[in-house]
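Novice: Let me see the structure of the following:
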Amino acid sequence: MSDIKIGIIGGSGLYKMDALKNVQEMEIETPFGKPSDAFIIGELDGVKVVFLARHGRNHTLLPTELPFRANIYAMKKLGVEYIISASAVGSLKAEVKPLDMVVPDQFIDRTRNRISTFFGEGIVAHITFGDPVCPNLAGLVADAIASLNLEDVTLHRGGTYVCMEGPAFSTKAESNLYRSWGATIIGMTNLQEAKLAREAEIAYATMALVTDYDCWHPDHDSVTVEMVVANLHKNAVNAQKAIQEAVRRLSANPVESEAHSALKYAVLTRLENVSPETKEKFGVILQKYL
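Specialist: Coordinates of the predicted model:
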């Protein structure tokens, strides 16, 4: 499956890619458990890609329940080198309106109950994470969105994504705290994906789809599920168009990414001293270095 270079992770509202052709489903086992769903392998305009519904195709997984390690490990096992992640978010800035798209370049971690690394069990690795998304891939995704001139959509290049635990939405005090930090958007999923993709040496970028103003905005009702769902459906149509264009551009001109060598100086453990069992478990991640 090494001919699959591009992975797509669909968030709330984006459970399939309608434009995929020659589709097949694949169940993948990992040392980190079962991924969120079967992987959907197909072609977008002749480019082979793999799609995963982050919460399952029937949206059965809470953000905290997501098997992040299994999802990213399986992408790596398939040969994926680039992940484009679509994610529903709330806005923390007046100028970032519902239905807008944001391609963030920073994250703030407000999660508490999640494992954000593959390593441990005798292997210590410390990736650099100052720039948590691949700037070249993020730029390509942003250019793809901009080229489409989507109705009612303003593109915002860069910005900070606050990743909260959930599943409840923010209190007003929390929302205003994040605004005071200068954050742009808030969601519940992408921080772990970004960290694990970096450890797996996969270039990663987020396409954030704004559904609401969180609860801080004085002229808007606090966020409700009904409000979010209505905008999710509109966002999903736009997201599929943008992803299709990004895949076309990436296939034609693959971008370079420092993520592809992220472990070169990150592993502190002498791997020759690691047990065969541990080497086997981490083999897909550490294949270049064993």
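Novice: CA atoms for contacts and neighbours, from now on please.
Specialist: OK.
Novice: Would you mark the buried spots in the longest helix along the chain?
Specialist: Secondary structure of the chain per DSSP state H: the longest helix is helix 225-252. Neighbour counts over helix 225-252 (16 or more other CA atoms under 10 Å) mark 228, 231-232, 235-236, 238-250 as buried.
Novice: can you check stretch 99-106 too?
Specialist: 99, 100, 101, 102, 103, 104, 105, 106.
Novice: Please tell me how far the third one sits from residue 235.
Specialist: Spelled out, it's residue 101. Residue 101 sits 9 Å away from residue 235 when distances are taken as CA to CA, to the nearest Å.
Novice: go on, the second one?
Specialist: Residue 100 sits 8 Å away from residue 235, taking CA to CA as the criterion.
Novice: Now for the two: what residues contact both?
Specialist: 209, 210 (CA atoms under 8 Å, 6 or more residues apart in numbering).
Novice: Closest to the geometric centre of this structure, which residue is that? Let me know.
Specialist: In the chain, the C-alpha nearest the mean C-alpha coordinate belongs to residue 85, at 3.5 Å (CA atoms, centre = their mean).
Novice: and whatever helix or strand it lives in, what other elements does it pack with?
Specialist: Element membership of residue 85 [criterion: DSSP states H and E] is strand 82-91. In terms of contacts (3 or more CA pairs under 8 Å, 6 or more residues apart in numbering; DSSP states H and E), strand 82-91 is packed against strand 6-10, strand 185-187, strand 203-212, helix 225-252.
Novice: Make a markdown table out of these and add distance to residue 58.
Specialist: Below are those laid out as a markdown table (distance: least, CA to CA, whole Å):
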| stretch | distance to residue 58 |
| --- | --- |
| strand 6-10 | 12 |
| strand 185-187 | 19 |
| strand 203-212 | 19 |
| helix 225-252 | 14 |
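Novice: To check against the first, give me the structure of this:
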Amino acid sequence: MGKIAVIGGTGVCDTRMLTDIREDRLDTFYGPIQYIKGTYKGKEIIFLPRHGKNHSIPPHLINYRANILGLKRLGVTAIFTTTAVGSLNLKFKPNEFVLPHQFIDFTKTRHTSFFDGGENGVVHADMTEPYCRHLQRAVLKAATLLGDYTIHHGGTYVCTEGPRFETPAEIAMFAKWGGDVVGMTNVPEVCLAREAEMCYTTVSMVTNFAAGISAEMLTHAEVLTCMEENSERIRRLLMKAVEIYEDGDCRCRHALDYYGGFMV
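Specialist: Model (predicted):
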């Protein structure tokens, strides 16, 4: 059985829930990662703070390739993540959760692949279903068992470069193109996980309505307040999903079969 990883903010993983806790570091070709390792309900869990231990790394400077490659090297096969998003869809309200089924990539400067030619060659990974259906089923079942969770199954995540918030004109365009929520961290993370043949899903927490939809000016404090108010709820949801999830073979694990598998 492979290990399970949780990628999110520092408030997502309460180490008091784990046993055999150890903080460690792993060097990869793309740079080091720092993580917390422990056991939960008999399962090996690795928590990776996406923005660094002290939340000091902005979304456009996160070393996504090191993070995903490091988890792969540690034996992780399934990744649950959290993302904070603004809503473009009036049906998706603040303090509710979304399990996206598609994404639109509006990032500009990020390394989006392990395969940039040269020694690693060129790979074209299929992204018809970017998010693992087995992980999403675990999240949905967890929400049902826990109760008192409004979780929308399906939606399109628009990923922007950041760190600035989007303009009302950009939000209007994203909405016309079918976007439901907007955030800054899901791409290229989801793409790299697919290349690395790992199961991956994200649970998006709606913190606000996006610019031009909200009647108020957006502030980072608003996002932080919502995250703080809901950190315990999203933590309970994720850990229940981890408890429910049973690791096994999945089409995500065969994404690069045509190329002989992931060998970076």
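Novice: Provide the TM-score value for the superposition.
Specialist: Aligned and superposed, the two chains score 0.93 in TM-score terms (TM-score structural alignment, normalised by the length of structure 2); 262 aligned residues with a CA RMSD of 1.8 Å.
Novice: just to revisit the earlier point, which residues are common contacts for residue 101 and residue 235 of structure 1?
Specialist: Joint contacts of residue 101 of structure 1 and residue 235 (CA under 8 Å, 6+ apart) are 209, 210.
Novice: A strand includes residue 40 of structure 1, no?
Specialist: Yes. Counting by DSSP: H, G, I helix; E, B strand; the rest coil, residue 40 of structure 1 falls inside a strand.
Novice: nearest residue to the aligned partner of it in structure 2 other than its sequence neighbours?
Specialist: By TM-score structural alignment, residue 40 of structure 1 lines up with residue 36 in structure 2. Setting aside the residues directly before and after it, residue 36 of structure 2 is nearest to residue 23 in space (CA to CA, 6 or more residues apart in numbering), at 4.5 Å.
Novice: quick one: what's aligned to residue 58 of structure 2 in structure 1?
Specialist: Using TM-score structural alignment, residue 58 of structure 2 sits opposite residue 62 in structure 1.
Novice: State the number of residues packed around that match.
Specialist: 15 (other CA atoms under 10 Å).
Novice: Check the one 4 residues further on too.
Specialist: Residue 66 of structure 1 is flanked by 19 other residues according to other CA under 10 Å.
Novice: what stretch of structure 2 does the helix or strand just after the longest helix of structure 1 fall on?
Specialist: For helix 225-252 of structure 1, the following helix or strand on the C-terminal side (DSSP H and E) is helix 276-281. Under TM-score structural alignment, helix 276-281 of structure 1 corresponds to no residues of structure 2.
Novice: Give me the helices and strands touching helix 276-281 of structure 1, please.
Specialist: Looks like helix 276-281 of structure 1 contacts no helix or strand (3+ CA pairs under 8 Å, 6+ apart).
Novice: Going along the chain, name the helices of the stretch 1-150 of structure 2.
Specialist: 64-73, 133-146 (DSSP state H, counting those that start in this stretch).
Novice: Give me the mean deviation of the first one from structure 1.
Specialist: Translated: helix 64-73 of structure 2. Mean deviation of helix 64-73 of structure 2 relative to structure 1 after superposition (mean CA distance after the TM-score superposition for structure 1): 0.4 Å.
Novice: and residue 108 of structure 2, how many neighbours?
Specialist: 11.
Novice: Residue in structure 2 paired with residue 226 of structure 1?
Specialist: That one, residue 226 of structure 1, aligns with residue 221 by TM-score structural alignment.
Novice: scratch that, residue 200 of structure 1 is what I was asking about
Specialist: So residue 200 of structure 1 corresponds to residue 196, using TM-score structural alignment.
Novice: Quick check: the nearest residue to its match once chain neighbours are set aside vs residue 198 of structure 2, distance?
Specialist: Ranked by CA to CA, 6+ apart and with sequence neighbours excluded, the top spatial neighbour of residue 196 of structure 2 is residue 262, at 5.7 Å. Distance of residue 262 of structure 2 to residue 198 of structure 2, given as CA to CA: 10 Å.
Novice: Quick check on those two: which one has the bigger neighbour count.
Specialist: residue 198 (25 against 19).
Novice: list the contacts for that one?
Specialist: 72, 76, 77, 78, 79, 252, 253.
Novice: Residue 181 of structure 2 touches residue 156, doesn't it?
Specialist: Yes. Taking contacts as CA atoms under 8 Å, residue 181 of structure 2 lies within contact range of residue 156: 6.5 Å.
Novice: Next, count neighbours for residue 29 of structure 2.
Specialist: Neighbour tally, residue 29 of structure 2, other CA under 10 Å: 10.
Novice: try residue 146 of structure 2
Specialist: 13.
Novice: In contact with the nearest residue to residue 256 of structure 1 once chain neighbours are set aside, which residues?
Specialist: Once flanking residues are discounted, residue 256 of structure 1 sits nearest to residue 136: 7.0 Å by CA to CA, 6+ apart. Counting by CA under 8 Å, 6+ apart, residue 136 of structure 1 makes contact with 255, 256, 257.
Novice: Of these, select the buried ones using a PyMOL command.
Specialist: Command for PyMOL, covering only those of the contacts of residue 136 of structure 1 found buried under the criterion 16+ other CA under 10 Å:
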select buried, resi 255+257
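Novice: Which one of the contacts of residue 136 of structure 1 is nearest to residue 13 of structure 1?
Specialist: residue 255 (28.1 Å; CA to CA).
Novice: which outside residues touch stretch 247-258 of structure 2?
Specialist: With CA under 8 Å, 6+ apart, stretch 247-258 of structure 2 has contacts from 1-2, 78, 125-126, 132, 134, 194-195, 197-199, 261-262.
Novice: Buried residues in that stretch, which are they?
Specialist: Across stretch 247-258 of structure 2, burial judged by 16+ other CA under 10 Å covers 247, 252, 253, 254, 255, 256.
Novice: What lines up with the second one in structure 1?
Specialist: If I follow you right, that is residue 252 of structure 2. In structure 1, residue 252 of structure 2 lands on residue 259 (TM-score structural alignment).
Novice: need the contacts of residue 198 of structure 2 in a markdown table with distance to residue 44 of structure 2, can you?
Specialist: What follows is the contacts of residue 198 of structure 2, written out as a markdown table (distance: CA to CA, whole Å):
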| residue | distance to residue 44 of structure 2 |
| --- | --- |
| 72 | 14 |
| 76 | 9 |
| 77 | 11 |
| 78 | 11 |
| 79 | 12 |
| 252 | 20 |
| 253 | 19 |
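Novice: nearest to residue 53 of structure 2, of those?
Specialist: Distances from residue 53 of structure 2 to the contacts of residue 198 of structure 2, taken by CA to CA, are shortest for residue 79, at 18.6 Å.
Novice: Alignment lookup: that closest one to structure 1.
Specialist: By TM-score structural alignment, residue 79 of structure 2 lines up with residue 83.
Novice: thinking that match is in contact with residue 7, fair?
Specialist: Yes. Judged on CA under 8 Å, residue 83 of structure 1 makes contact with residue 7 at a distance of 4.6 Å.
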